[in-house]
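[1] return a 3D structure for these sequence lines:
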Amino acid sequence: MRRPPTVTALAGRVAETARSIEVLWRAGLVPFPRLDEGIRSLLLTRRHGPLAGAVRIAARRDPSATGIVDERGPLTFAQLDRQSNALARAWSARGIGSGTPIAVLCRDHRGLVLTMLAAGKLGAPLLLLNTGFAKPQLADVAARETVQVLVYDDEFTGLLSGIEGADRYLAWTEGDLAAHETPLLDELIASSDDRPPKPPERPGGLILLTSGTTGTPKGAPRPKISPLHSAQFLDRIPLRVGEATYMGAPLFHGTGISQFILSLALGCTVVLRRRFDAEATLRGIEQHRCSALVLVPTMLQRIIDLGPGVIGRYDVSSLRVVFAAGSALSPDVGNRASRIFGDVVHNLYGSTEVAVATVATPEDWRTAPGTVGRPPVGCRVALYDERGAEVTAPHVTARVFVGSGLAFDGYTDGRHKEIIDGLLSSGDVGHFDEHGLLFIDGRDDEMIVSGGENVYPVEVENLLVEREDVVEAAVVGVDDEEFGQRLKAFVVPVEGASLDADEVREHVRRNLARYKVPRDVEFLDALPRNATGKVLRNELG
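    Predicted coordinates for the structure are as follows:
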């Protein structure tokens, strides 16, 4: 039987709510003294979900303000609202409505955005497919999630033959429009009434997918829609109303979609590009005077690797936030970015399942490069050992568990993550330092035992990438007759570097314990990564 909350717990919730409201007010999201507008915003979000609700709110606030910019040009918030109305009505006439599972396989452009908005207005659950998935993964996920509607870009047509029984719609094509038999979103929108459709009984919600690096991706529904949850980002990331955000991270990923929704809720212009290009990103920041750049760490590294000669061509002084998430941000990359852009780097730690866990502010990063920071308002992080006992001592590595109002309620196949004291396992291991800052030491399943010692590869990886002659590195465990397991390093050297395996091993030997020295070293032109920058370790061995 569930026990009623204690007085202390209730007081804690009230204090947390009050602090969340203060954070939202500071960012400009609580319209004091127009409390009627605040209530209207809450109702719109509850009816249509966070994304469609955010656009409706922004369209009321300033219909002529630019909502998004993609390679076809700008769309105002009013245009986004009306065009998504038209798409929702066109789909409704075709029998698509509340509860109809819609899947979208698109790069970042208006077609994807309008699909998300129309799905919200219909109350249809929307499945965001990863553009980096292979044909078998897409087919397996579509079958498991009983997809009935499929929206996609023309370039992915060849990957969809395994998906059967779904109505198909084309969101983007660079070919001859007349050559396509599949209905085009633009045609549906142009031929339909753009008045607001009848609100659904309940929002359909979003379904995000895990990375699928260890098999078929799992579905993680995101039904949470309370505007107070925005405070989990805004508490430690100073985004503000009416600015501009450059979206480098893909919208199908938790990092991209969360910051996209938040930016639209703030009435910010969001600049989208179908494919990431490092120099084009700098050009876009300058052109649109973006105050925030959202990306995954590999994208940030590609920008930095352009060098001062190229970076110096662009005025990026408008940047107040460089928001990195989705994979580990190495101390080397974070430090180099800070030297180039100033104290603007914010390092978020979370996952598809737990959403937000911690955020490192620029001040945190200066104190301890490599940290993922502290939990924002509404989040709690604790460490537990293998027996389930909480670990509070600094510099002791243990399993990371997270409590967040945005955490999921279980996978779509009925499975769940381990829960201790109401906190959800992140699947990672980490430690706190003496200042209470969190560090992630690696995935729980990446730890190896070498000669009786626990070894986490990320420590060796960070050491290697600090070298000026190394672009990137990945370290994995391999079998060893003497020690049980040893490390193997995969190193991408700088072009023209004369680095050899013995030098790599000696560098590790000089800086870390003997059992952390890689037994083998292999040089690659590039590490295998998925669309969000995570290293595909199952392809290394």
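[2] drop to CA atoms for contacts and neighbour counts, all remaining ones
    Fine.
[3] for the stretch 1-150 of the chain, what spans make up the helices?
    For the stretch 1-150 of the chain, the helices identified by DSSP state H, counting those that start in this stretch occupy 7-27, 35-61, 77-93, 110-122, 135-144, in order along the chain.
[4] which of those sits closest to P227?
    Across the helices of the stretch 1-150 of the chain, the minimum distance to P227, taken as Cα to Cα, is reached by helix 35-61, at 7.2 Å.
[5] can you list the buried residues in that closest one?
    By neighbour count, and taking 16 or more other Cα atoms under 10 Å as the criterion, the buried residues in helix 35-61 are 37, 41-42, 44-59.
[6] repeat for stretch 427-442
    Buried-residue list, stretch 427-442, by 16+ other Cα under 10 Å: 427-432, 437-442.
[7] pull the residues that contact that stretch.
    358, 364, 370-374, 383, 393-400, 443-445, 456-459 (Cα atoms under 8 Å, 6 or more residues apart in numbering).
[8] between the two ends of it, how far is it?
    With Cα to Cα, to the nearest Å as the measure, the first residue of stretch 427-442 is 9 Å from its last.
[9] try stretch 338-345
    With Cα to Cα applied, stretch 338-345 spans 6 Å between its terminal residues.
[10] list the buried residues of that stretch.
    338, 341-345.
[11] those in helices, which ones?
    When the buried residues of stretch 338-345 are checked against helices using DSSP state H, the ones located there are 338, 341.
[12] need the buried residues of stretch 338-345 in JSON lines (columns: distance to V322).
    What follows is those, written out as JSON lines (distance: Cα to Cα, whole Å):
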{"residue": "S338", "distance to V322": "9"}
{"residue": "F341", "distance to V322": "8"}
{"residue": "G342", "distance to V322": "10"}
{"residue": "D343", "distance to V322": "9"}
{"residue": "V344", "distance to V322": "6"}
{"residue": "V345", "distance to V322": "5"}
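[13] and of the buried residues of stretch 338-345, the nearest to I163?
    V345 (40.9 Å).
[14] the residue with the largest distance to the centre of the chain and M447, how far apart?
    In the chain, counting by Cα atoms, centre = their mean, E482 sits farthest out from the average C-alpha position, at 40.8 Å. Separation of E482 from M447 (Cα to Cα): 18 Å.
[15] ok, back up a step: just the contacts of stretch 427-442: which are in strands?
    Taking DSSP state E as the definition of strands, those contribute 358, 383, 398-400, 443.
[16] neighbour-wise, which one of those residues leads?
    Among those, T358 has the most neighbours (other Cα atoms under 10 Å), with 27 neighbours.
[17] what's the helix or strand for the spatially most central residue of the chain?
    Using Cα atoms, centre = their mean, the residue of the chain that lies closest to the mean C-alpha position is T255, 1.7 Å off. Under the criterion DSSP states H and E, the helix or strand holding T255 is helix 254-265.
[18] what residues are up against N530?
    Contacts for N530 were tallied using Cα under 8 Å, 6+ apart; they are 132, 211, 536.
[19] brain fart, V141
    V141 makes contact with 216-218, according to Cα under 8 Å, 6+ apart.
[20] also this sequence, please, to line up against the first:
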Amino acid sequence: MPGVADLATKVADTVRSVEVMWRAGLVPFPRLDEGLRSIAAVRRFGPFAGAAQIASRRDSTAVGLIDELGPLTFKQLDARSNALARAFAQRGIGQGSMVAALCRDHRGLVTAMMATGKLGARLLLMNTGFSAPQLADVAAREKVTALLYDEEFTGLLSAVDGSVERYLAWVDSSGEHDVPVLDELIASTDDRPVPVPDRPGGFVLLTSGTTGTPKGAPRPEVSALASAQFLDRVPLRVGESTYMAAPLFHGTGLSQFILSFALGSTVVTRRRFDPEATLAGIAEHRCTALVVVPTMLQRIIDLGPEVLARYDTSSLRIVFAAGSALSPDLGNRTTEAFGEVLHNLYGSTECAVATVATPRDWREAPGTVGKPPVGCRVELYDDAGNRITEPEVTGRVFVGSGLSFTGYTDGRNKEMINGLLSTGDVGHFDAEGRLFIDGRDDEMIVSGGENVFPIEVENLLVEHPEVLEAAVLGVPDEEFGQRLKAFVVLAEGSTLDADAVRAHVKANLARYKVPREVVFLDELPRNATGKVLRRELS
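    Have a look, this model is predicted:
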């Protein structure tokens, strides 16, 4: 019976998840009472505040966060968030309120993340790359009642409806302001524990918005077992140190921030990403994990061997990359620079985790996104909805995950087949069951009757030593229907011309994959998380 089989799978996944969490140190056997307290804390106050309380109970002196102002222990973060929660409550924020945060990565944002959970309010994490119209559209659609923002974003707020109450999350000590500042609210309010809300508020992530206005993807609850989906194939452990380069408003940064807090690990962050400062931070704080999106990793590796050698990064056991495609060339250069530490995660805002490539996966099959961890299913389907089981056959990617969302905040959802969610990508499995992403379903180019996915051509182009970045798209063509157009960013001092670029592709790929037009740019247009804004290329 299918029902029995499904139940057996769930039981097996649960047992395996507990085993994974025990291996990471999250299940304190034989002190299972501590494990139960941990689960209860997360259920009461959500993943941010609950995890900090757990870590504080484990070690009251443990440092939870290091930002540009210095360290804060988990205990200090817990007390600060108590005070901020009380200050918010006095101003009408409570169960069901929607609080938006337009902030860089710093203690103000982290404290607010914890405080909203303690109130049962929902937290909407805004993209720091928003324009004023995008900010206004999202705030109106999500019915934002309070907005936290860094002072640098003040100029965007004129577009936001005046009924939204505003709080500065960061301000220079000498600055003048006419709205409450978070540190002032915290300092002037009692930091005793707050009453437990009826339910934790959860949070809302936003999609990247590369094809239009970002959509809201709510996460009302996070299962205590969900961490196993990361820990199964990424060997994070209790009490270590993570350098968080990826922004916290992005699913990559947020998921790893939550996990690091749950592990009682120190999170090191700074307001703006700087590649050399990242290396310095890893060396200073002996970080064992680095969390990045691929464009950040590219900027670090492009510093070159001489700069990389200035910093002792031997403590790194994990380079965790996610958020957009990681080219084989960049992955291989990362391995050359840091050793076999690269973990390449494939997922989306909607499904969270799909697969993870371990260093061994990458060594054996560069470019792979790996295999599904515990609790995840990945299947491929053709356009008629038939499942593809043969290796090397391309199909549409569908994912089932305990972290998958249940629909956008506007009521829409992604396509589903057999309970699995479409990622919008197409890919194939190799004979070993490792997944490869061939491209976006809506980016496939049909030129002269042949199907071309841009990512294959892009990956080849960036393998050229004189090419830093490349994007390929299809443009209308009277003879072939579509033709390929390549946008290329060259390394400093390069003498490559369009003919040389085309010759490089022709020497390695089929003739119909050669771009008929090549445009050279100083840089590719990207959003705040590094995804290429293809709509701005023409």
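[21] TM-score for the pair, please.
    Overall, the chain-to-chain superposition scores 0.99 on the TM-score scale (TM-score structural alignment, normalised by the length of the second structure); 537 aligned residues with a Cα RMSD of 0.9 Å.
[22] once you drop chain neighbours, what's closest to the aligned residue in the second structure for the residue farthest from the centre of the first structure?
    Structural correspondence for E482 of the first structure with respect to the second structure (TM-score structural alignment): E479. Setting aside the residues directly before and after it, E479 of the second structure is nearest to G448 in space (Cα to Cα, 6 or more residues apart in numbering), at 7.8 Å.
[23] can you find the partner of the one you found in the first structure?
    With TM-score structural alignment as the matching criterion, the partner of G448 of the second structure in the first structure is G451.
[24] that match against K516, yeah?
    No: using Cα atoms under 8 Å, G451 of the first structure is not in contact with K516; the gap is 10.4 Å.
[25] more neighbours: which of those two?
    Between G451 of the first structure and K516, counted using other Cα under 10 Å, the more crowded position is K516 (22 against 14).
[26] what does the more buried one align to in the second structure?
    Counting by TM-score structural alignment, which is the criterion used here, K516 of the first structure corresponds to K513 in the second structure.
[27] surely its match touches E458?
    No: shown here, K513 of the second structure and E458 do not form a contact pair, counting by Cα under 8 Å, at 10.6 Å.
[28] counterpart of M244 of the second structure over in the first structure?
    Aligned partner of M244 of the second structure by TM-score structural alignment: M247.
[29] and that match, what is it in contact with?
    M247 of the first structure makes contact with 256, 260, 270-273, 293-295, according to Cα under 8 Å, 6+ apart.
[30] redo that, cut-off 6 Å
    Contact partners of M247 of the first structure, counting by Cα atoms under 6 Å, 6 or more residues apart in numbering, are 271-272, 294.
[31] list just the nearest of the residues you listed to L10 of the first structure.
    Proximity of these to L10 of the first structure (Cα to Cα) peaks at V294, which lies at 35.5 Å.
[32] R505 of the first structure corresponds to which position in the second structure?
    Under the alignment (TM-score structural alignment), R505 of the first structure pairs with R502 in the second structure.
[33] ditto for P528 of the first structure
    Counting by TM-score structural alignment, the partner of P528 of the first structure is P525.
[34] from S208 of the second structure, how far out is that match?
    According to Cα to Cα, P525 of the second structure stands 14 Å off from S208 of the second structure.
[35] same check on V488 of the second structure?
    Applying Cα to Cα to V488 of the second structure and S208 of the second structure gives a distance of 23 Å.
[36] equivalent analysis for V20 of the second structure, please.
    Here the criterion is Cα to Cα. By it, V20 of the second structure lies 31 Å from S208 of the second structure.
[37] if we can go back for a sec, now the ones in strands among the contacts of stretch 427-442 of the first structure in TSV, with distance to R415 of the first structure?
    Conversion of these to TSV gives the following (distance: Cα to Cα, whole Å):
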residue	distance to R415 of the first structure
T358	25
L383	22
A398	23
R399	20
V400	19
R443	20
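[38] which of the residues you listed sits closest to H109 of the first structure?
    H109 of the first structure lies nearest to T358 out of those, by Cα to Cα, at 29.2 Å.
[39] unless I'm mixing things up, that closest one is touching G378, no?
    No: under the criterion of Cα atoms under 6 Å, T358 of the first structure makes no contact with G378, lying 10.6 Å away.
[40] in space, what's closest to E276 of the second structure - neighbours in sequence excluded?
    Leaving aside its sequence neighbours, E276 of the second structure sits nearest to I300 (Cα to Cα, 6+ apart; 6.9 Å).
[41] got the end-to-end distance for stretch 147-158 of the second structure?
    Comparing the first residue of stretch 147-158 of the second structure with its last one, the separation is 13 Å (Cα to Cα).
[42] same check, this time on stretch 407-425 of the first structure
    Its start and end residues considered, stretch 407-425 of the first structure measures 11 Å (Cα to Cα).
[43] can you tell me what sits against that stretch?
    Contacts of stretch 407-425 of the first structure (Cα under 6 Å, 6+ apart): 219-220, 222, 353-355, 401-403.
[44] re earlier: okay, P525 and S208 of the second structure: which has more neighbours?
    Regarding P525 of the second structure and S208, a neighbour count based on other Cα under 10 Å identifies S208 as having more, with 23 against 15.
[45] which position in the first structure aligns with the more buried one?
    Using TM-score structural alignment, S208 of the second structure lines up with S211 in the first structure.
[46] how close does the match of P528 of the first structure sit to P305 of the second structure?
    Counting by Cα to Cα - P525 of the second structure and P305 of the second structure are separated by 27 Å.
[47] same question, R333 of the second structure
    The separation that R333 of the second structure has from P305 of the second structure, given Cα to Cα, amounts to 11 Å.
[48] surely L533 of the second structure meets L473?
    No: checked against Cα under 6 Å, the pair L533 of the second structure and L473 is beyond contact range at 11.4 Å.
[49] the two: who's more crowded?
    The neighbour comparison of L533 of the second structure against L473 (other Cα under 10 Å) goes to L473, with 24 against 16.
[50] can you classify the more buried one by secondary structure?
    Taking DSSP: H, G, I helix; E, B strand; the rest coil as the rule, one finds L473 of the second structure in the strand state.
[51] now do the contacts for it.
    Residues near L473 of the second structure by Cα under 6 Å, 6+ apart: 484-485.
[52] all helices of the stretch 151-300 of the first structure, in order?
    For the stretch 151-300 of the first structure, the helices identified by DSSP H, counting those that start in this stretch occupy 185-190, 231-234, 254-265, 278-288, 297-304, in order along the chain.
[53] any chance of those in CSV, plus distance to A143 of the first structure?
    What follows is the helices of the stretch 151-300 of the first structure, written out as CSV (distance: least, Cα to Cα, whole Å):
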stretch, distance to A143 of the first structure
helix 185-190, 23
helix 231-234, 34
helix 254-265, 22
helix 278-288, 36
helix 297-304, 32
